[in-house]
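> Have a look; sequence and predicted model below, questions after that.
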Amino acid sequence: MKYGQHLRENIAPEYGPEPYLNYAHLDGIIRILSGKDLSSADMDSRQVSLTTPAPTNKKGIVLDSATITEEAFISSIDSELTKVEHFTLRKVTDLRNQLDEIEQKLKEISLQDEEETDSLQKLADDVASKFLTLEKYVNLNFMGFHKILKKHDKYCSSAPCKTFYINRMHSQAWVRGDYSDVVVRLSAIYSALRNDQVAEENNDASQSFLRSTTKYWIKTEDVSKVKYAVLRNLPVFLQKTSTGESDSQLTNSVYLDNDQLELYHGRLDKTQGALALRLRWYGAAEPSIVFVERKTHRDKWIGEVSVKERFMVKEKEVQQVLTNTYPIKTKKEKMIKEGSTQDEADDWECLASEITQAISSKQLVPTMRTQYMRTAFQIPFDATVRVSLDTNLCMISERGYDLKNMTVWHRDPNQTIAHNEITRFPHAVLEIKLELKGENAAPPKWVTDLQNSGLLYEVHKFSKFIHGCAVMMPEDVRAVPYWVDDASLRQSIIASGGGRILVRDDMTEQEKKALKLKHPGSGPGANQVYDHLLPFGDIEDNKVNTATGRTNVSKLASKGVIDNSRKYDPSTAGKFGSNFYDDDLEEMEEEQETCMGWLFPFCSPYNNMSVVAPTSVQKIEPKIFFANERTFLHWLHAGITLYSIASAILVFSEDGASWAHWYAMALLPIALGFCMYALHVFLWRADRIKTRIPGRWDDPRGPYVLGGLLVIVLSVNFITKLEQIWDYESMEL
């Protein structure tokens, strides 16, 4: 499907085609320009004459004002950019005005009146739906400008202009504008309609958290849809900035590690008690308050839960924490004087002592920094359900500069960062944190619906710290996480100089073996058993199969099924007409990827495509392997028991031709079948557990077959013995 057709099929009915990029017109200009043999400007001449004839092409034909020239394309591009910008700003203004009306009505109504609250709820839903429609409009045009400019530079290479106009487009308000105020106001409206109750503040000095956390990747174009889905159920945790309240806040975290990357490898291997130590602050300004945080990994299968603990210090005290000179005793006495209980002070002292001693004994220094804009959704002081969304995520190396005896503990933001010292993550990261009562408590329905919406791509145990270290320190890591093989990350990893942790598709087997020996974590097969966990696949060129992620929808899409009424035929993708200007295969694949990106509209008012839930990834704990072993032993025990019974019958049967002999011989193959079945199922299930293959891990047929055979033999024996007793009684009579 070419982009022009894709654009026409996704035009919002309420907008009509007029506000959209006139792709066909620009495409026509390029067709004409690509067929002309235009003369190029003389780059050396610095004088002109006002009395010379008009310029001509190589054929000597004068280029008059009616001839389509390069200026016509430039003028059209300028006009289209202005049109899209004005339309976007007008629509945003209309949405803000509608929010003003809703907020005014909210002050006038009683929240106890269900009819009025339902009416306002529908108005708020309508504003949110229109905002998502506007965002899709922006994305369609944004992609359209990229496509048409790329096509222009390809067929009119004498006058390339893509770089200039892409930079210009990124500076315009319709692209770079921050419309998060719409999200903030919608959140406040929904919160008021829900009548959210603020929980009591927890003043625990150590601020410890016990939660179950699931992490997901989100495509950039789906961020607003996910925000809307969450804020309808949880309020945005507003952040105070220099320009007012915003829905997001810049978050910086400097992670500590030593030269051997001991903490990195511990967190990667998920060893019991593995630590992650970081220094965190909020806001774009230089930090004044810093949180010293420790995350400790605990294995769930032994009944423990991973925990995050932290305490707060002033920026000037960070050096004391890093050099183990922090006055813990003095601080503890001050806490007690200020009203903290003895238990709180003791817990704080224990945490501070353990962290400072770990930094000193393990020789930990600043190693890697994460930086992102975090949007948090939570009822204040209520951690039952907390959702955080991290966008504009990047990881920055904190190695390679003088720490000046720990007086400097993070990179100077005014210094230039080399390309191999920063990596920009191409997706947003969503964390859903649940703190539910009871081991078998289920999450709220809206959380389950969001997980099954097709907008989220679960990445098991994803870590910003691990990803940043693996990409920016490829020579120091002994192993890498499985998700680096995801095709969607390849470009960002290579741009950051971490390409050696990847396995190229064009590598020979000898090169792959050599790479595996030199870098065990990056060699072929290191993450082979986890390839099905990669949200966008591990083959960079397989656009159709990897564009939509690990979902049932993507499996259908890869076969050409878009929805119930439309079917895309991949066989026509490679067929080109006689016109040399048609898009080549590479552009066709890119446009297929673009189309796939819109397979999952959420709350779209004009697209009724059905969404199929992603296949959930099974959670693996050591107790699952133990359960598999216990099941194997139970089946083996049943087989051995049957074999022992059959052997005893054979030993004690007097006549080899008696019924007892045949009964025992019938039990022996069944006993052997139990043992062979136990071994087969054990190995089959162990493989599925190891590779975390989604789906059923039980065998619904085997037990019926073996159990049925055993029941048949026992029934035949019962009937035979019953007949023998009957015959014996008849003879006695």
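Looks like it came in fine. Numbers count the residues shown, from 1 in each chain.
> From here on, just use CA atoms for contacts and neighbour counts.
Fine.
> and for stretch 248-267, what are the contacting residues?
Stretch 248-267 is touched from outside by 238-239, 241, 274-284, 297, 362-376, 398, 410, 465-466, 469, 476-479, with contacts defined as CA atoms under 8 Å, 6 or more residues apart in numbering.
> mind listing the strands for this protein?
Using DSSP state E, the strands of the chain run over 212-218, 239-241, 244-246, 249-257, 275-282, 289-296, 307-314, 365-377, 385-397, 422-424, 428-434, 457-458.
> Which among the ones you listed is found nearest to residue 88?
Closest to residue 88 of the strands of the chain, according to CA to CA: strand 244-246, at 20.9 Å.
> Can you name every helix or strand that that closest one contacts?
Other helices and strands packing on strand 244-246, by 3 or more CA pairs under 8 Å, 6 or more residues apart in numbering; DSSP states H and E, are helix 180-194, strand 239-241.
> can you redo those as a markdown table with distance to residue 108 and mean neighbour count?
Formatted as a markdown table, the helices and strands packed on strand 244-246 follow (distance: least, CA to CA, whole Å; neighbours: other CA atoms under 10 Å):
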| stretch | distance to residue 108 | mean neighbour count |
| --- | --- | --- |
| helix 180-194 | 13 | 19 |
| strand 239-241 | 27 | 15 |
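> Put this next to the previous one:
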Amino acid sequence: MKFGDHLNERVFSPWRHYYVQYDYLKHELKRRQLSEFGWTGEDEEEFAHILETELDKVYDFVTAKLAEVEARINYCEKTLRITTSSPTTASTSQRQMVDDTLTEALFDVNDLAKFTRLNHTAFLKIIKKHDKWTDYRLHENFVPKMRENPLDKQRFDVPIVYISALHDICRGTRTPSPYAQDNNEDDGVFQRATAKYWVHPDNVTEVKAILMLHLPVYIFGKDTTTKMDIKETDSAISSVYMDNPQFELYEGRLQRDQGAEAIRIRWYGDMKSNPLFIERKTHHAPWTDDFRSLKERFPLNVDEVPAYLAGTPYKGKQQNMFVANGVQDSIKNKNLKSTLRVFYNRTAFQIPKDQRVRVSLDTDLTFIKENNKSYWRRPDVGVDYPFPYLEEDEVLRFPYAVLETKVQTHLGQAMPDWLSRLVESHLVHEVPRFSKYLHGASILYKDKIPLLPWWHSELAADILKPRDTEFGLSRSASFKPLMDGQYLFKSAMATEHKRIRVASMRGKQDGSTSDSSSSTDKRTLISSWSPQKQKYHQITLGQSVDTDDHNVNNINKKGRALVPQSTTVINTASRKRGGFIAKWQEQFQQHVMKQNSATNGGVIPLRKVKVEPKVFFANERTFISWLQFCGLLLMVALNLLNFGDGAAKIAGSIFICIAALVALYALYRFEKRAWMINRRIAGRYDDLWGPIVLCILLVGALIVNFYLQFGR
């Protein structure tokens, strides 16, 4: 698709007049270049002036919208201060109103981020066309002007942090967790089950907004409730990874050897006020009893790092002595030096002092070579992304953001349902076992490293997927905010939900009318939702309805169940309607009841099964093993045909036929298993009859051979 068509498809209609006039600029470029006099110096000046005018228009609009969002945030903050100082009955409704206002501001920030990125790309595209079609070079002259009005550096992290902090106050999520003491941020040991995903730059702000609606934003060492205490550099994280010239730690982490280590020096922000951390990550193999990713760390002052790396004993807290001595031994025995610096801006989402569920999103990911000639880190590199002063062979800028989920499964914590739907949506692209250090080292030191990570081929693929479900942030035809395809009438929903609870309690006390009243109230709640949700209700909901939005059985456009988590009883009216929907619904209900009976009444959610690459490789190895046997059998058959007598030639012909049949059968089994794997079909992957039939054929061929040789 041409960029002009791409731009027209993604234009936000209320802001249409503030986008760069890409088609007009392209038309002017062609018209002037194909004119009678060609592209002249006067054309160059006029075209540059038009570009500057368009840039000022876009930049002024972005600045004005950010100021508008900030004004709304200030208003919400003042309102919350009043309601907090004098709590009354009316303060609850005011908090709900503030929560709705903040949500609308969050949608505006998401739309503004897409607007900024789209216009920035349009300017770069038109400059590239100009330099290609004319003899002038506008890139060298116009890009510095773009840096004066930096569309690519418009940061939306700070407004998101403010909105997140005020959201927490509205919803009361700052209540201390019962796990606060067991999982304090100061602990030096972290045991987590992690998963990593790539996020396209077009989806970064939307992913942040979705995460913020469920988890508060957390900045290390900062209180997000105080505005003046938050700076853009607070999200910067720098890590210096250590390795030896043989890249021993790199190979151990890549091959996932038992006890493989990763040692790094990490600091937050610009290093002036925050302490450093010496960290060690240890991998344990699946066959061990201690199978989990283990991260250990301890703080250290900046001026103490050179002496510590040189071997000076650690003199800190006694509880950190074991880790500090272990890291020092590894540095000495393996001759580790500073090898690679990894920089990124991190937005972390976590309930304060509760690390059971933690999600982080890393943007502006950059890999930089460390020279380790005079110091443990390069003093000429700070936190000023994109580091334009570095040579191209010393820096690598990663094109995507990295989403990482961390769940403490050893505490019995499972991944929340909303997070499961996010990682299965079109917004992210899963890359199992992605490592920042492995990726940066494999490219910047590719001449010294023989083994490369498997995800290098993923960089050539387009991870920007089309929206196939209603999950995420969107706008209605009237440009109202939609979350997962639903209108955000939270105040009305909360009031209705409260009324239903009261009616349900009265129904329980009444006894005889409890079922009917509860059913009526639930149907009332469903009818108060948007028409789209009401359509889903007509298709999938019967007499038993769950009022929780996460437990409602949704169906997408293709008729597939998205999140079936509650048992649905088929309505009599739906049976009377007949047709495909009623028939499909009855079959689905029978399937769910069958699964429930097989699990003693438990419901099995229909989740997408993730298939690791090793499953495909195992299928391929099995196919190659069968072909090796066929090749051996074919070699024996050819020898019998070429050098044997009449009986031997008959036996050779039989062996050739067996080899051909086995090869065709192996190809059939390979294709069938690949088809089952690609479609996540739960079935038998072993081969019951193939080996038996092969043994019978071989024994039969041997009997025929003996009969021809000795039976005559």
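Sure, I can see it. If you're wondering where the values come from, they're calculated on a predicted model, not measured in any experiment.
> Excluding chain neighbours, what is closest to residue 404 of the second structure?
Nearest non-adjacent residue to residue 404 of the second structure, counting by CA to CA, 6 or more residues apart in numbering: residue 196, 4.5 Å away.
> and the one you found, what pairs with it in the first structure?
In the first structure, the residue paired with residue 196 of the second structure is residue 215, using TM-score structural alignment.
> try residue 138 of the second structure
In the first structure, the residue matched to residue 138 of the second structure (TM-score structural alignment) is residue 161.
> now swap in residue 62 of the second structure and tell me
Checking with TM-score structural alignment, residue 62 of the second structure has residue 88 as its match.
> can you check residue 439 of the second structure too?
In the first structure, residue 439 of the second structure lands on residue 467 (TM-score structural alignment).
> Just list the residues touching that match, thanks.
Contacts for residue 467 of the first structure (CA under 8 Å, 6+ apart) come out as 481, 484.
> sorry, back to before: residue contacts, the residue nearest to residue 404 of the second structure?
Contact analysis of residue 196 of the second structure by CA under 8 Å, 6+ apart lists 402-405, 430-434.
> Can you flag the buried ones in the residues you listed?
Buried members of the contacts of residue 196 of the second structure, scored by 16 or more other CA atoms under 10 Å, are 402-405, 430-431, 433-434.
> Name the nearest of those relative to residue 161 of the second structure.
The closest of these, once distances to residue 161 of the second structure are taken by CA to CA, is residue 403, at 17.3 Å.
> And for the closest one, nearest residue in space, chain neighbours not counted?
residue 361 (4.5 Å).
> Map the one you found onto the first structure.
Under the alignment (TM-score structural alignment), residue 361 of the second structure maps onto residue 389.
> Now do the residue nearest the centre of the first structure against residue 661 of the first structure, distance only.
With distances taken as CA atoms, centre = their mean, residue 217 lies nearest the centre of the first structure, 1.0 Å away. Using CA to CA, to the nearest Å, we find residue 217 of the first structure at a distance of 65 Å from residue 661 of the first structure.
> ok, now residue 546 of the first structure?
Separation of residue 546 of the first structure from residue 661 of the first structure (CA to CA) stands at 61 Å.
> Looking at these two, which has the bigger crowd around it?
Taking other CA atoms under 10 Å, residue 546 of the first structure and residue 661 do not tie; residue 546 has more neighbours (25 against 19).
> The residue nearest to that one when sequence neighbours are not counted and residue 631 of the first structure, how far apart?
For residue 546 of the first structure, ignoring the flanking residues on the chain, the nearest one in space by CA to CA, 6+ apart is residue 536 at 4.5 Å. Using CA to CA, residue 536 of the first structure is found at 35 Å from residue 631 of the first structure.
> And for residue 373 of the first structure?
Using CA to CA, we find residue 373 of the first structure at a distance of 48 Å from residue 631 of the first structure.
> do the same with residue 327 of the first structure
55 Å.
> just residue 12 of the first structure next, same as before
According to CA to CA, residue 12 of the first structure and residue 631 of the first structure sit 56 Å apart.
> The two: which is more packed in?
residue 12 (18 against 15).
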